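A.B. asks: I would like to see how this sequence folds:
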Amino acid sequence: METHASALQIRAVSTADAAAIAAIYNHYVLNTTISFEEQAVTESQMAGRISACLEAGFPWLVAETEDGIAGYAYATKWRERPAYRHSVETSVYLDPAKTGRGAGRQLYTALLRQLRDSGRRTVIAGIAQPNPASVGLHEALGFVPAAMFKEVGFKQNQWLDVGYWQLPLHAFQA
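C.D. replies: As a prediction, the model looks like this:
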């Protein structure tokens, strides 16, 4: 049975989701240059990341179908200095078998609404290049290019660029 975005339930994450989230993330870690990590993340490590995010007051959402977790999106601190406290960095990852059907947009839209409603001002997304699917998703949601850093990562025997896209939440209309 094909999974469609309309069959998704968006909910807050639980540390019980750590194994499924790690499995999704590890696909990108081990098989792509989308994540700059190079070693698989364990269930325990992912549970720790989830807990730290939630304890810091940042949202982390999962998209779930009858088949399990289809993807997740979360926000973290953008930078350490106090003046940055109204800005966040976001990430979204989907099960590779469930991409291209609107699940990422639905999940990310829910996260952005939460961030806007919580009083956050700006969302920043770092996207390893090339990644036209992620760029397309971000730009469809109103993100605009803000910076491009050349050859700042090295993975899979190649130098990689990272672009940053920015969304002022007062302009987010979903």
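
A.B. asks: contacts, neighbours, all on C-alpha from now
C.D. replies: Will do.

A.B. asks: Span of stretch 149-165 from start to end?
C.D. replies: Length of stretch 149-165, first residue to last, C-alpha to C-alpha, to the nearest Å: 12 Å.

A.B. asks: If we go by neighbour counts, what in it is buried?
C.D. replies: Buried residues in stretch 149-165, counting neighbours by 16 or more other C-alpha atoms under 10 Å, are found at 160, 161, 162, 163, 164, 165.

A.B. asks: Proceed likewise with the subsequent sequence, for comparison:
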Amino acid sequence: MLNEQSKLPRYVIQSGREVIGFGYAYNFRSESTFSQTVKLTYLLKNGFTRKGLGSKLHVILESELRELKISSILVNISSENIASLNFHKALGYNEYGNFERIGYKNNRYFDLI
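C.D. replies: All right, here's what the predicted structure looks like:
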């Protein structure tokens, strides 16, 4: 599966010489049964959101994944990240589950959706 992993898209977003974000796809699970399913992770630095960069990155990643015949794309989002939840809903993602109190940050537990 490592060879397959290396075919999946990865991007770094820069403004000048400053890294302001990244995005990449990775295998959902190592079993061949899930070979057509990936997870996406991306992040933009504060101050660079709501400028269309996340949408452009997502379009590029999704397009490349379609070319690779990936049929399912999953994302996990903190229940406290309302902007990300709204962003993904606008992109057409649906909510299929909630892992309660699975994350811990800033002395608080949060859910993963």
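
A.B. asks: Mind checking the TM-score on these two?
C.D. replies: Scored by TM-score structural alignment, normalised by the length of structure 2, the superposition of the two chains gives a TM-score of 0.87; 112 aligned residues with a C-alpha RMSD of 2.0 Å.

A.B. asks: just so I have it, where are all the strands in structure 2?
C.D. replies: Remark: strands assigned in structure 2 by DSSP state E are 10-15, 18-27, 37-44, 72-74, 99-105, 108-112.

A.B. asks: Find me the equivalent region of the fourth one in structure 1.
C.D. replies: Mapped onto structure 1 using TM-score structural alignment, strand 72-74 of structure 2 spans residues 122-124.

A.B. asks: compared with structure 2, how much does the matching stretch deviate?
C.D. replies: Comparison of stretch 122-124 of structure 1 with structure 2 after fitting gives an average deviation of 0.3 Å (mean C-alpha distance after the TM-score superposition for structure 1).

A.B. asks: Isn't residue 45 of structure 2 up against residue 20?
C.D. replies: Yes. With contacts counted by C-alpha atoms under 8 Å, residue 45 of structure 2 reaches residue 20, the gap being 5.1 Å.

A.B. asks: Looking at these two, which has the bigger crowd around it?
C.D. replies: residue 20 (17 against 11; other C-alpha atoms under 10 Å).

A.B. asks: Return the residue of structure 1 aligned against that one.
C.D. replies: With TM-score structural alignment defining the correspondence, residue 20 of structure 2 maps onto residue 70 in structure 1.
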